[in-house]
Every structure is written in C-alpha cells, then in structure tokens.
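Student: pasting the sequence and the predicted coordinates here, then a few questions.
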Amino acid sequence: MVWSKAGGAYSRVLAAVTGAAFLTAAATGCGTRPGDTGPAPAAPGSPGKPSAQAGIRPIPGQTSRPDASLPAPLVSMDLSHDSDKGARGVNITIDDGPDPVWTPRVLRLLKDNGVKATFCMVGPQAEAHPGLVKDVVAAGHLLCAHSLSHDTAMDHKSRDYQAKEVLESARMITEASGGVKPLYYRAPGGAFTPYSRQLAAAHGMRPLGWNVDSKDFKRPGSAAIVRTVKNELSNGPTVLFHDAGGDRSQTVAALREILPWLKHQGREFGFPER
C-alpha cells in the first residue's frame, strides 16, 4: 500500500514557497490520531524498511513506509518519543509560544536549573516575537515547528492546507531566529497524518510526539500538574508543557518544583531523538 498524492497539492504549495530561505536550505508523541494511519506495511522481503524499488533511501530504524511520489525523508518520519540521553533521559518540551510574559519566565527557570528544552513554536507567535526566538536559541534550546494556526483538526483537512501549516510555520520560525531552522515538527493536539509526517521529515524536521501530557493547558493547579508528571513519567521521557495560550503561572510554579525533583531522581535532561 502506498499513500497516493492527491491532485498535485504538495507541488502547488511547494511552488508557492520555493523562494523561501527555509525551503532553499532544506533542499542541499503522542498516540495515533484519526487520519494518521501510523506506520504503513513494510515492503515484501524488507521488514520495517521502505521498498528499495521506491527509490527512497532507507532511514535507519524507521518503520513507516514513505510515499515514493513525495519528497524523500531526510530524517525519520516516525514520531520521536525517546531521549538522546538514553534510559535516564527526560525531554522538556514547551508548546504554543513564544509569549512575551511567560516565555522569559520559563527561560529563567530552565537556566537556573541548567536545563535545555525543546520549544515548539506557533509560526505567527514566532514572527511577532523574534527577539524571544533568538533568546531561546542563544540559551541553547532547540526549535520545533508547531503549525501556523494551531488547528487541532488539521489531520482532517486537505494536503494543501497541511503543507501550508507545516512549511509556513517553519519558515516563520527560521526567519525569526535569524536563520536557525526547527529540527522537529509537532502537530497541534497530535493531529499528524502520514503526509504531514513525511513532509516535515523531507524538510529535516523529525515529527515529535510526547509521553507525558502535564495537562497544564487546563490550569488544574500547579500541584495537579506536578502530580501528573510524577505519576506518568514511567510512560516515557518526553514531557509536554505550555508557555502560551493563556495564563501560564501554574506551569511556571510547577516547573519550579518539577525540574529540581527530576534532577534529584537522577534524570538527565536531553532532547528528543532525531
């Protein structure tokens, strides 16, 4: 089975943005959501790898079968959940910013605790606050594209729409950062599709899932956020927080407790596997 290319959607979007610096440079966690069928069956005689006949070089460890009619993945199109620090690793990921109130406070807490994190930014937010994007990069954190409009139903939309959400957000973040490209793509609400995952991977962005949802976006109280993280950390190393989208004072208070606790547990802070 191969996912078909619908109506030249990707080519039309690519042609519209080919002049962007992001695309020029690119040329040289979650559970399965509706619309994301997950890994496709492996080619006969080649378990877990794309068919050699597809003309796409295998990515070590990748289990998803790419669509040969789309650009080849440069990094794995499988969702990343693991840590580059191994079994004791933990990945702090921060979504929806940057925000002029809460991102600086999160950055200070990370610095005070010697923690590097991955910031999953919404394109227009990055475009509106380029200084904060540069601050994130200067502090040694990594960038992740988190769509253009934070549409949690984008997995039910057209390929044209998905391509714009992925590529335009990455372009905005790259420009705001001064040329530093996002290394990951996280769909809002986990609204990935095989198409969006391959499209992101074809532009050097590993699709990024998560293992622990702190549920801080519900503002249940900092104690509840801390309790959720502690209780669910056995699920895996990638933890989801937010630094925008509303009052994030509870998130800041929770991080103030969680980060030292994680260090006391002997956890090493790292980045999601690429």
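Tutor: All right, it came through fine.
Student: can we go C-alpha only for contacts and neighbour counts from here?
Tutor: Fine.
Student: list the helices and strands the strand ranked longest in the chain packs on?
Tutor: Determined from DSSP state E, the single longest strand within the chain is strand 89-95. Taking 3 or more Cα pairs under 8 Å, 6 or more residues apart in numbering; DSSP states H and E as the contact definition, the neighbouring helices and strands of strand 89-95 are strand 118-121, strand 238-242, strand 268-270.
Student: so how far is stretch 84-103 off the chain centroid?
Tutor: Taking the mean of its C-alpha atoms, stretch 84-103 sits 10 Å from the chain's own mean (Cα atoms, centre = their mean, to the nearest Å).
Student: put this next to the first one:
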Amino acid sequence: MMSRAALVSAFCLLLIVTGCGQAGTGPDPAAAPPTPAPAPSTPPAPAASPSPTRSTPPAPVRARPTGLPAGLRKTTGVREVALTFDDGPDPKYTPTVLDQLREAKVKATFCVIGKRAERYPELVARIAREGHQLCNHSWDHDMDLGRRPKAAIRADMRRTSAAIRAAVPDAKVPFYRQPGGRWNAEVVAVAKQLGMRSLHWTVDPQDWAKPTAPTIAKRIKKAARPGAVVLLHDGGGDRAPTVAACPRVILDLKTRYGITKLR
C-alpha cells in the first residue's frame, strides 16, 4: 500500500495535469480580441443607366404658311366699297345681276372663268359694255393651281385673258383672283409679270355655301367697313340666294359708304 505521502503526491500531480488540459482549450488572454461583426449598412444606390447614344436630330418640319402673301389688293383705297362677282359668267344669274347694278347705277368687278368666258362671250361683252371691270379668275377654277409649276400657272392665266379678249378685243384685265383664295408668292409673281394685280377681298358672306338671302345681306352689313372689297358669286352653282340678296346689299352699301369700281 502507498503511504499517505505518496497518495498526496499522486493527487497533486493529477490536478496539475488536469489544469493544463483545461488551459489549452480556453481563450488565450494574450491573443487579440475578436473583430466584431460589421453593422448592416445602407444598400448601395443602383448605378445610373448609361445615357442613350445621341443620334442626329430630325430635320424640322416646315409649317404650311397660313397668312396671305404680300402684294394682294384687299381694299379699294378709298371710303367707297367694291362689289366683286366670281365664277361667271352664267346665262341664268349674270344678266339679272347686271340688271340690278344698272338700276342702282353702280359698277362692279366680274372675276370670270376662262372656259365660261369662251362659252358665253356675249355676257363678257355686256359686262364690259356696261362699264364694269373684268378680272381673270383662272381657266377652270383649279383650286390647286398654286401648286402647279410656274409655267403651268402662266399658261392658265394667259389662256383665260385670251378668252376674255376674244369676247372684248380691247378689254383691260388689270386683276387676277386665285380660286378659293389659295394664294402663294408664285401666283402673285406670275400675275404681276402678266400685268395683273392680285385681287383678294375683305368681306366674304360665304354665299357659295348657299345660305339664305337675308343671311347673306346680314353678314355683309355686319362685316363691311370703309374701303371693303365684298366677295359674291354670279356663277358656279345655284346663285338664286345671292341674286335675291343683291338689291338689299347694294342699297345698304351705297347708302353707308358708296360703291366704286376697282381700278
């Protein structure tokens, strides 16, 4: 049997060995402290998308001009107003209009269609004989005449003036009026080259749309001012309302302003 002293020594040795094993598994006091886990951060903003590649900008679209070109005659230049009649001559309506003007002792301007002047030369002759002004209104009222080549515009105007002068050999044709008022600089220039001034208007009662005679007269009375050029029609369709309105229109304008022939 071990003595008491030997037992104590063996027990002490066991404690030493056990303590060393526990010290190897524990934390090392001399080691650096553990790095703390990083705190959650704000998610990074998404990268900006790349700018699109710039291409050559498209050519600007030119707006169609809405104003009237320079060089148009739109007033009489005096206090008196002017009556103008388009799209004739017409064998049914033009003689009646001429009778009304003669009775009222006033003169007007007749913007005649070339092919109608060719067909009714006796009416063109009467217009001139009774002292009214003649105006070239194109050969067949081509609303797109201004879009034609200059040579075509010139040929149209010349043909119309020739038809007028065939009826009245010494006729003066100082004015040209564009169908539908669809003016452009080319039309004005060609008319000027042919010795004609481009004639527009300031009062349009839209009698071509066939309103009633009282409506035509009312519109003219409301819109007329000193020096106005009034647009009416003696041809190109049913002009009975226009003819019926004329006596009232003539009396009103003659009383308020006077009526003159364009020169």
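Tutor: Perfect, I can see it now. In this text, all values refer to a predicted model and were calculated from it rather than measured experimentally.
Student: TM-score for this pair?
Tutor: Structural agreement between the two chains, given as a TM-score (TM-score structural alignment, normalised by the length of the second structure), stands at 0.71; 200 aligned residues with a Cα RMSD of 1.9 Å.
Student: before we move on, back to that, what does the longest strand of the first structure correspond to over in the second structure?
Tutor: Strand 89-95 of the first structure lines up with residues 80-86 of the second structure when matched by TM-score structural alignment.
Student: tell me the residue in the first structure aligned with residue 197 of the second structure.
Tutor: Using TM-score structural alignment, residue 197 of the second structure sits opposite residue 206 in the first structure.
Student: now that match: closest residue in space that isn't a chain neighbour?
Tutor: Of all residues beyond its chain neighbours, the one nearest residue 206 of the first structure is residue 184 (4.5 Å), with distances taken as Cα to Cα, 6 or more residues apart in numbering.
Student: my read: the match of residue 197 of the second structure touches residue 187, true?
Tutor: No - with contacts defined as Cα atoms under 8 Å, residue 206 of the first structure does not count as touching residue 187, sitting 11.2 Å away.
Student: picking up where we left off before, do you know how far the alignment partner in the second structure of the residue nearest to residue 206 of the first structure is from residue 249 of the second structure?
Tutor: Superposed on the second structure with TM-score structural alignment, residue 184 of the first structure falls opposite residue 175. According to Cα to Cα, to the nearest Å, residue 175 of the second structure and residue 249 of the second structure sit 23 Å apart.
Student: more neighbours: the two, which one.
Tutor: For residue 175 of the second structure versus residue 249, neighbours defined as other Cα atoms under 10 Å are more numerous around residue 175 (25 against 21).
Student: so how far is residue 117 of the second structure from the more buried one?
Tutor: In this structure, residue 175 of the second structure lies at 16 Å from residue 117 of the second structure, with Cα to Cα as the measure.
Student: just the helices and strands packed on strand 89-95 of the first structure: most buried one?
Tutor: Most buried of these, by mean neighbour count (mean count of other Cα atoms under 10 Å): strand 118-121, with a mean of 29.
Student: which residues in the first structure does the helix or strand where residue 24 of the second structure lies align to?
Tutor: Taking DSSP states H and E as the criterion, residue 24 of the second structure maps to helix 4-25. Helix 4-25 of the second structure lines up with nothing in the first structure when matched by TM-score structural alignment.
Student: which helices and strands does that helix pack with?
Tutor: Based on contacts counted as 3+ Cα pairs under 8 Å, 6+ apart, there is no element that helix 4-25 of the second structure packs against.
Student: number of nearby residues for the aligned residue in the second structure for residue 147 of the first structure?
Tutor: Aligning on TM-score structural alignment places residue 147 of the first structure opposite residue 138 in the second structure. By the measure other Cα under 10 Å, the count of residues near residue 138 of the second structure is 28.
Student: repeat for residue 199 of the second structure
Tutor: The local packing of residue 199 of the second structure (other Cα under 10 Å) involves 24 other residues.
Student: need the contact list for it.
Tutor: Contacts for residue 199 of the second structure (Cα atoms under 8 Å, 6 or more residues apart in numbering) come out as 72, 73, 74, 175, 176, 177, 178.
Student: ok, of those, which one's closest to residue 146 of the second structure?
Tutor: residue 178 (8.2 Å; Cα to Cα).
Student: ok, that closest one touching residue 135?
Tutor: No - judged on Cα under 8 Å, residue 178 of the second structure makes no contact with residue 135 at a distance of 10.4 Å.
Student: the more surrounded of these two?
Tutor: When residue 178 of the second structure and residue 135 are compared on other Cα under 10 Å, the one with more neighbours turns out to be residue 135, at 27 against 24.
Student: leaving out the residues flanking it, which one is nearest to that one?
Tutor: residue 111 (4.3 Å).
Student: how much space separates the equivalent of the one you found over in the first structure from residue 96 of the first structure?
Tutor: Residue-level alignment of residue 111 of the second structure against the first structure, with TM-score structural alignment as criterion, gives residue 120. From residue 120 of the first structure across to residue 96 of the first structure, the span is 6 Å (Cα to Cα).
Student: what's the overlap in contacts for the two?
Tutor: A shared contact of residue 120 of the first structure and residue 96, defined by Cα under 8 Å, 6+ apart, is any residue touching both; here these are residue 146.
Student: helices along the stretch 101-250 of the second structure, start to end?
Tutor: Residue ranges of the helices in the stretch 101-250 of the second structure, as given by DSSP state H, counting those that start in this stretch, are 114-119, 121-129, 150-167, 185-193, 213-223, 240-256.
Student: quick one: list the elements packing against the shortest one.
Tutor: Contact analysis of helix 114-119 of the second structure by 3+ Cα pairs under 8 Å, 6+ apart lists helix 150-167 as its packing neighbours.
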